[in-house]
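Trainee: got a structure for you, letters missing:
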């Protein structure tokens, strides 16, 4: 069995690209296929800054997790977690405090399969193969009920995933269900693409996705629309900003800020 076959479920059509695997490719990961790399390269010709943006978003996620652990959070629900790469949520959180618990949720079978391999022997982290658009199913799953206590503060992470949920799916209602399920003192973290991609570029990206056979599409949202997703939660400083500007720990976190999509809305909010 090849190394690739070890993490590839038998029923996967590797000729159809996946957003999770394209993101892995842009981050320099190895868990992607030729179709993912081809479409990823095509998208990068349409938006040359997208690889820098992806890496800045990943860096921001790490800073969010460290901030949340510092605030006393020891439970994480990572929605649309994608394929494990460098500095995963459980590695950061458990590196700061081994008692931290994490449940990853993703609809991509490759992301789930590789996460299962990565988490073997880790009794405080699991992966759930599920669609975040079905919050009741996610929240009532064995993995969530086994690992997470929703009566205690928890962090719900939505990093670079909500723009793959269309307006017709009713995203505000979906997020309201997640917010209502968690207790006071919990946090919600979001990174969501804005409208800076431009209508023409977005059209080209969606057309490339369509031609490749992928069902995924990108839905950019305004600052006001993203703020709505936080509901009654109170944003922590510095508010809703570009990914590179969310609590940068040094100059390297800000690299590329002048060239990337400046309305990739990123923020963390607390339930009072």
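Mentor: Yes, it's here. Quick caveat: nothing in here was measured; it's all calculated off a predicted structure.

Trainee: contacts, neighbours, all on C-alpha from now
Mentor: Fine.

Trainee: show me the biggest helix of this structure in terms of residues.
Mentor: Longest helix of the chain, by residue count under DSSP state H: helix 50-70.

Trainee: Which elements pack onto the very next helix or strand once past that one?
Mentor: Using DSSP states H and E, the helix or strand that follows helix 50-70 in sequence is strand 75-79. Judged by 3 or more C-alpha pairs under 8 Å, 6 or more residues apart in numbering; DSSP states H and E, strand 75-79 is in contact with strand 101-106, strand 155-159.

Trainee: now the angle between strand 75-79 and the shortest one, please.
Mentor: Between the axes of strand 155-159 and strand 75-79, defined by axes from the mean of the first three to the mean of the last three C-alpha atoms, to 10 degrees, the angle is 30 degrees.

Trainee: just checking, next helix/strand downstream of strand 155-159?
Mentor: Taking DSSP H and E, what comes next after strand 155-159 is helix 171-181.

Trainee: and the angle from that next one to strand 155-159?
Mentor: Using the same axes, to 10 degrees: helix 171-181 against strand 155-159 is 160 degrees.

Trainee: buried stuff in helix 171-181?
Mentor: Buried residues in helix 171-181, counted by 16 or more other C-alpha atoms under 10 Å: 171, 174, 175, 176, 178, 179.

Trainee: Check stretch 39-57 too.
Mentor: Buried residues in stretch 39-57, counted by 16+ other C-alpha under 10 Å: 39-41, 43, 46-47, 50-57.

Trainee: again, but for stretch 118-134
Mentor: In stretch 118-134, counting by 16+ other C-alpha under 10 Å, buried: 124, 125, 126, 127, 128, 129, 130, 132, 133.

Trainee: Second structure follows, compare the two:
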């Protein structure tokens, strides 16, 4: 199959003014880059602001494959959801969902099982506004939306919307796709993941993708690391090594092929990757929870 062509990074697109609000919310600070909106820009979307586009372009100057990495992460999400749905999973908790980009989790899962149920979680009210407007479930399934932060798992687990949408007597797949690298060590990411995993029913799954600088040349690692400093203006970012990402799966049973570069996680499945590990710069793994 011929790999799809990658369109150029889009230019500025019409966006709400910095003083705009989301429905029922206060003002959204659009002067600061947000990872969900930057990711939307990298995927060719239009729901982003000047700060998000500027941040992406500055990162691309150091790492020209940034858009490729975003696209490959999206392909990974599709492979993971298809794999789990085909294995019988019918419930998904997608934390750090980002701005809707078709196919979304419920679309992927319900393409296989119409009764699949998905709860989307994000801490950006812009994301949640778009999610509520665009995530329409098949009548046999369900979608729900929680505005909450991964750093506060108790708020996610205590949400009545979560309990109304998902059956906690049946397995749930927790999706932490391209979100943990935005949680610094000071915010106790391992404790947050452990709390989520401990709350899931027996036989549930944990799926993670996480940015790493492991495959990059030393000079590129150094320049990218400098951009993770808070003073650089790109927001919190914490790439992790293979061993550091593996710690998130402590106590769980990693499925084949284990914790591997994103492009090596079931590469023969659809949609197949079209990049190298040094272009996708991420690890991926799926584990069965006890």
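Mentor: Cool, the structure landed. These numbers come from a predicted model, not from an experiment.

Trainee: Drop the TM-score for these two in here.
Mentor: After superposition, the two chains reach a TM-score (TM-score structural alignment, normalised by the length of the first structure) of 0.90; 266 aligned residues with a C-alpha RMSD of 2.2 Å.

Trainee: ok so, going back, can you name every helix or strand that the longest helix of the first structure contacts?
Mentor: Helix 50-70 of the first structure is packed against helix 19-26, helix 89-96, strand 155-159, strand 187-192, helix 251-254, with contacts defined by 3+ C-alpha pairs under 8 Å, 6+ apart.

Trainee: what's the average distance of the shortest one to the second structure?
Mentor: Spelled out, it's helix 251-254 of the first structure. With mean C-alpha distance after the TM-score superposition for the first structure, helix 251-254 of the first structure departs from the second structure by a mean of 5.4 Å once superposed.

Trainee: what's that helix in contact with?
Mentor: Residues outside helix 251-254 of the first structure that contact it (C-alpha atoms under 8 Å, 6 or more residues apart in numbering) are 56, 59, 60, 244, 245, 248.

Trainee: Please indicate which of these has the highest neighbour count?
Mentor: With neighbours defined as other C-alpha atoms under 10 Å, the most crowded of those is residue 244; it has 27 neighbours.

Trainee: what's the straight distance from one end of stretch 240-255 of the first structure to the other?
Mentor: End-to-end distance for stretch 240-255 of the first structure, by C-alpha to C-alpha, to the nearest Å: 19 Å.

Trainee: Okay, buried residues for that stretch please.
Mentor: For stretch 240-255 of the first structure, the neighbour count (16+ other C-alpha under 10 Å) marks 240, 241, 242, 243, 244, 245, 246, 247, 253, 254 as buried.

Trainee: What residue in the second structure is paired with the last one?
Mentor: Aligned against the second structure by TM-score structural alignment, residue 254 of the first structure finds its counterpart in residue 273.

Trainee: how far away is that match from residue 246 of the second structure?
Mentor: 22 Å.

Trainee: Could you do residue 116 of the second structure as well?
Mentor: On the measure of C-alpha to C-alpha, residue 116 of the second structure and residue 246 of the second structure end up 28 Å apart.

Trainee: Pick out whichever of these two has more residues nearby.
Mentor: Remark: of residue 116 of the second structure and residue 246, residue 116 carries more neighbours, 26 against 18, as counted by other C-alpha under 10 Å.

Trainee: ok, now which ones touch that one?
Mentor: For residue 116 of the second structure, the contact set (C-alpha under 8 Å, 6+ apart) comprises 89, 90, 91, 92, 106, 109, 110, 140, 141, 142.

Trainee: How is residue 46 of the second structure assigned, secondary-structure-wise?
Mentor: Three-state call for residue 46 of the second structure (DSSP: H, G, I helix; E, B strand; the rest coil): coil.

Trainee: Tell me the counterpart of it in the first structure.
Mentor: Counting by TM-score structural alignment, residue 46 of the second structure corresponds to residue 30 in the first structure.

Trainee: same check, this time on residue 124 of the second structure
Mentor: Checking TM-score structural alignment: residue 124 of the second structure goes with residue 108.

Trainee: neighbours of its match, just the number please.
Mentor: Quick note: residue 108 of the first structure (other C-alpha under 10 Å) scores 20 neighbours.

Trainee: my read: it touches residue 17, true?
Mentor: No. Contact criterion C-alpha atoms under 8 Å: residue 108 of the first structure and residue 17 do not qualify, at 10.6 Å.

Trainee: For residue 173 of the second structure, what is the corresponding residue in the first structure?
Mentor: Per TM-score structural alignment, the equivalent position to residue 173 of the second structure in the first structure is residue 155.

Trainee: Name all residues that make contact with the closest residue to residue 169 of the first structure other than its chain neighbours.
Mentor: With sequence-adjacent residues excluded and distances taken as C-alpha to C-alpha, 6 or more residues apart in numbering, residue 169 of the first structure is closest to residue 133, at 7.4 Å. Contact analysis of residue 133 of the first structure by C-alpha under 8 Å, 6+ apart lists 165, 169, 171, 174.

Trainee: re the thing from before, so how far does the longest helix of the first structure sit from its counterpart in the second structure?
Mentor: Helix 50-70 of the first structure sits 0.6 Å off on average (mean C-alpha distance after the TM-score superposition for the first structure).

Trainee: what does that helix correspond to over in the second structure?
Mentor: Using TM-score structural alignment, helix 50-70 of the first structure pairs with 66-86 in the second structure.
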